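>>> Could you look at this predicted model? Sequence included:
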Amino acid sequence: MSALALSGAIEAGLLFSLVALGVYLSFRVLSFPDLTVDGSFPLGAAATAVAIVHGINPFLATAIGTLSGCCAGFVSAYLNVRFKILNLLAGILTMVALYSINLRVMGRPNISLYGEETIFTPFAEILDFGLWTTSAVLLVIALAMKFFVDWFLGTQVGLALRASGENPVMARAQSVDNGRMTIVGMTLSNGLVGLAGALFAQSQGVADVSLGIGTIVTGLAALIIGETLFGSIKVAWATFGCLIGAVLYRLFIAAALSAGFLGIQAQDLNLVTAIVVAVAVILSQARRNSRFKLWPRLRRLFPQPQPQKG
């Protein structure tokens, strides 16, 4: 694998680690199977690209893209909470609607950002990392979002959010508004995805209406790989696994496409993606099963001393 391919894979992995963090909030914390991300990712890219092309500061444009993702998540959650639409269906409806909205926002299928100033432009002038300048900036942003999610889930609202996703009945008994927690969690989740889309458009120099295809698969793959390596019990380790899982996932894809002896070509990307996700799920289940099987064996090997009578 060339240095250019390696830097590109790491850069893409850091970008999609934000998607993985968003998927972690919706799938793991809220137990909300959310397909909105396939629409909120290109929405963040589209809103940011249009803002930059119209002369808005790139940092403010990135914030606009992030808020656009938040709005998409809010709509999905509101459809579920207010109108009692099945969560999966609510996400699908929003995702389908966002395809047309993204076309409306951009006015055409894609927008080029080549030659435009992005948030990476000032860092390219300050840092002298060559191919790794964008990756270094994305690493700082990904770590900042990871620590933000860790902090948020440790606050009173975050604990209520986790309780609502883990056991809604118990949370309701503790005066937690499950509907409100769903809206908060989904808004934050898709805000992270919108941020990823905004950064993706600026790093790749283009925003396209088809960017969101397969975004949910990538986020889930990164999440599952991270859980396989680091577990999912502690929040800090789970969010760290999202970052590592996303980078490893993109490295696997890049390595597979670069291995000429395997005969894999660019059109085989979806096949490679499906295989990587399937292997990650199998390893995750094997890890979980072996954990439960190992404990009884350890107890038999190291029996607890029985209290003496009398």
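Okay, I see it.
>>> all contacts plus neighbour counts: C-alpha atoms, from now on.
OK.
>>> Do a quick rundown of the helices in the protein.
Using DSSP state H, the helices of the chain run over 3-23, 37-53, 58-83, 87-106, 121-126, 133-154, 156-166, 168-173, 178-204, 215-230, 235-258, 269-301.
>>> what comes up buried for the third one?
Right, helix 58-83. By neighbour count with 16 or more other C-alpha atoms under 10 Å, helix 58-83 contains the buried residues 58, 61-81.
>>> for that helix, packing partners?
Under the contact definition 3 or more C-alpha pairs under 8 Å, 6 or more residues apart in numbering; DSSP states H and E, helix 58-83 sits against helix 37-53, helix 87-106, helix 178-204.
>>> Which positions in the second one come out as buried?
It stands for helix 87-106. By neighbour count on 16+ other C-alpha under 10 Å, the buried set for helix 87-106 is 87, 89-95, 98-99, 101-103, 105-106.
>>> Put this next to the first one:
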Amino acid sequence: MYIALELGFLYAVMALGVYLTYRVLDFPDLTVDGSFTTGAATCAMMIVGGLPVPVAMAGGVVAGMLAGAITGALHVWGRINPLLAGILTQIALYSINLRIMGNKANVPLLRETTAFTWLKDHSLMRSWVSVAILAGVALIVAALLYWFLGTSYGVALRATGDNELMARSQGINTGASKIVGLMISNGIVGLCGTLVVQHQGFADISMGIGIIVAGLASVIVGQAIFGMTAVWQAILAVVAGSVIYRVVIQLALGAEWFTANDMKLISAVLVVLALVLPQWGPLKRLRIKRRREKAVAEGVS
């Protein structure tokens, strides 16, 4: 169970980046599958090259931001459909990532000093200590994202996602907002890649394939269970959704009738359930009832 919690908090960082584009900007960004690997590959190669871990992680974040900037530029300046812009960047990043990794499909970090070396040396991996540290990292990123969305520029991003025409009429440069939002989102995804590559001890060219599904699942599961009426609630729901998603997968893989090959199937089924169950009659009526009770309570107070 420790490994599920560790992965849940690790990938919560990536899910927060997906939340920024999927929910805040209302931009279906598929760059994530590529920018995740870009951040991981850049960090791995910089660590192998002898650079300090913080510098390598910063390099991974910048690489992710550049990937997001390319998608944003294709959409805003090239007038390319958001989905297609993300797909084009994702495809290009596969070759770019291979070049970053020295035309190798795998770069090991087993003999290198990483952010997790101290925990591994003291046999604290897969324990409550490592879980608590990773939970702290996820909450710090969540707090920074919440702070950013409360700034004037963050509000402009939210306005762009809510109603682009209205935002433009208020003098907001929606094109620049989209590009900046995509850069921040993929920078966060790149940060997650730098953490995951150090956690697992190697960078692999295919490590980002399907990662967008995990991010969307975390956002959707969190929304279905906890709701997203306020920004802080939405952000915490994404973190909780990521943990729940990983725990459910771990439990499913622990059952005798599932194997590691079924992980993608389990992920897809989990997302479908998270999308369908909130629309189920009894749950929908219960949610409406609670909303009315809350409105009455607020009116009385």
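Good, I have the coordinates. Being a predicted model, the structure only gives us computed values, none of them experimental.
>>> So after superposing, what's the score?
Scored against TM-score structural alignment, normalised by the length of the second structure, the superposed chains reach a TM-score of 0.92; 294 aligned residues with a C-alpha RMSD of 2.3 Å.
>>> returning to that earlier point: which members of the buried residues of helix 87-106 of the first structure are the farthest-apart pair?
Using C-alpha to C-alpha, the buried residues of helix 87-106 of the first structure reach their maximum pairwise distance at 87 and 106, which is 28.2 Å.
>>> Aligned to residue 162 of the first structure, what sits in the second structure?
Correspondence of residue 162 of the first structure to the second structure, assessed by TM-score structural alignment: residue 158.
>>> Not including adjacent chain positions, what is the nearest residue to its match?
Distances taken as C-alpha to C-alpha, 6 or more residues apart in numbering place residue 24 nearest to residue 158 of the second structure, at 5.4 Å, with adjacent residues excluded.
>>> What is the aligned counterpart of that neighbour in the first structure?
So residue 24 of the second structure corresponds to residue 29, using TM-score structural alignment.
>>> hang on, the earlier thing: next up, the contacts around the match of residue 162 of the first structure.
By C-alpha atoms under 8 Å, 6 or more residues apart in numbering, the residues touching residue 158 of the second structure are 24, 25, 149.
>>> By neighbour count, which of these wins?
The residue in the contacts of residue 158 of the second structure with the most neighbours, by other C-alpha atoms under 10 Å, is residue 25 (24 neighbours).
>>> what number of residues lie near the nearest residue to it once chain neighbours are set aside?
Closest residue in space to residue 25 of the second structure, ignoring its immediate chain neighbours: residue 161 at 3.9 Å, by C-alpha to C-alpha, 6+ apart. Counted with other C-alpha under 10 Å, residues neighbouring residue 161 of the second structure total 22.
>>> Residue 193 of the second structure versus residue 161 of the second structure, what's the distance?
26 Å (C-alpha to C-alpha, to the nearest Å).
>>> Ok, residue 256 of the second structure next?
31 Å.
>>> Which of the two has more residues huddled nearby?
With neighbours defined as other C-alpha under 10 Å, residue 256 of the second structure and residue 193 compare such that residue 193 has more, 33 against 7.
>>> What's the match for the more buried one in the first structure?
Correspondence of residue 193 of the second structure to the first structure, assessed by TM-score structural alignment: residue 197.
>>> who touches that match in this structure?
40, 41, 42, 43, 44, 45, 65 are the contacts of residue 197 of the first structure under C-alpha under 8 Å, 6+ apart.
>>> Nearest to residue 208 of the first structure among those residues?
Nearest to residue 208 of the first structure, judged by C-alpha to C-alpha, of the contacts of residue 197 of the first structure is residue 42 at 6.9 Å.
>>> What's the match for that closest one in the second structure?
So, by TM-score structural alignment, residue 42 of the first structure is matched to residue 37.
>>> how much space between that match and residue 64 of the second structure?
Distance from residue 37 of the second structure to residue 64 of the second structure, by C-alpha to C-alpha: 9 Å.
>>> likewise residue 245 of the second structure?
Counting by C-alpha to C-alpha - residue 245 of the second structure and residue 64 of the second structure are separated by 24 Å.
>>> Contact partners for the match of residue 42 of the first structure?
Residues counted as contacts of residue 37 of the second structure (C-alpha under 8 Å, 6+ apart) are 97, 190, 193, 203, 204, 205, 206, 207, 208.
>>> could you dump the residues you listed to a markdown table with distance to residue 45 of the second structure?
Converted to a markdown table, the contacts of residue 37 of the second structure look like this (distance: C-alpha to C-alpha, whole Å):
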| residue | distance to residue 45 of the second structure |
| --- | --- |
| 97 | 11 |
| 190 | 14 |
| 193 | 13 |
| 203 | 9 |
| 204 | 12 |
| 205 | 13 |
| 206 | 16 |
| 207 | 15 |
| 208 | 17 |
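>>> Go through those and name the one nearest residue 274 of the second structure.
Using C-alpha to C-alpha, residue 208 comes nearest to residue 274 of the second structure of the contacts of residue 37 of the second structure, at 22.6 Å.
>>> quick one, what contacts that closest one?
Going by C-alpha under 8 Å, 6+ apart, residue 208 of the second structure touches 32, 33, 34, 35, 36, 37.
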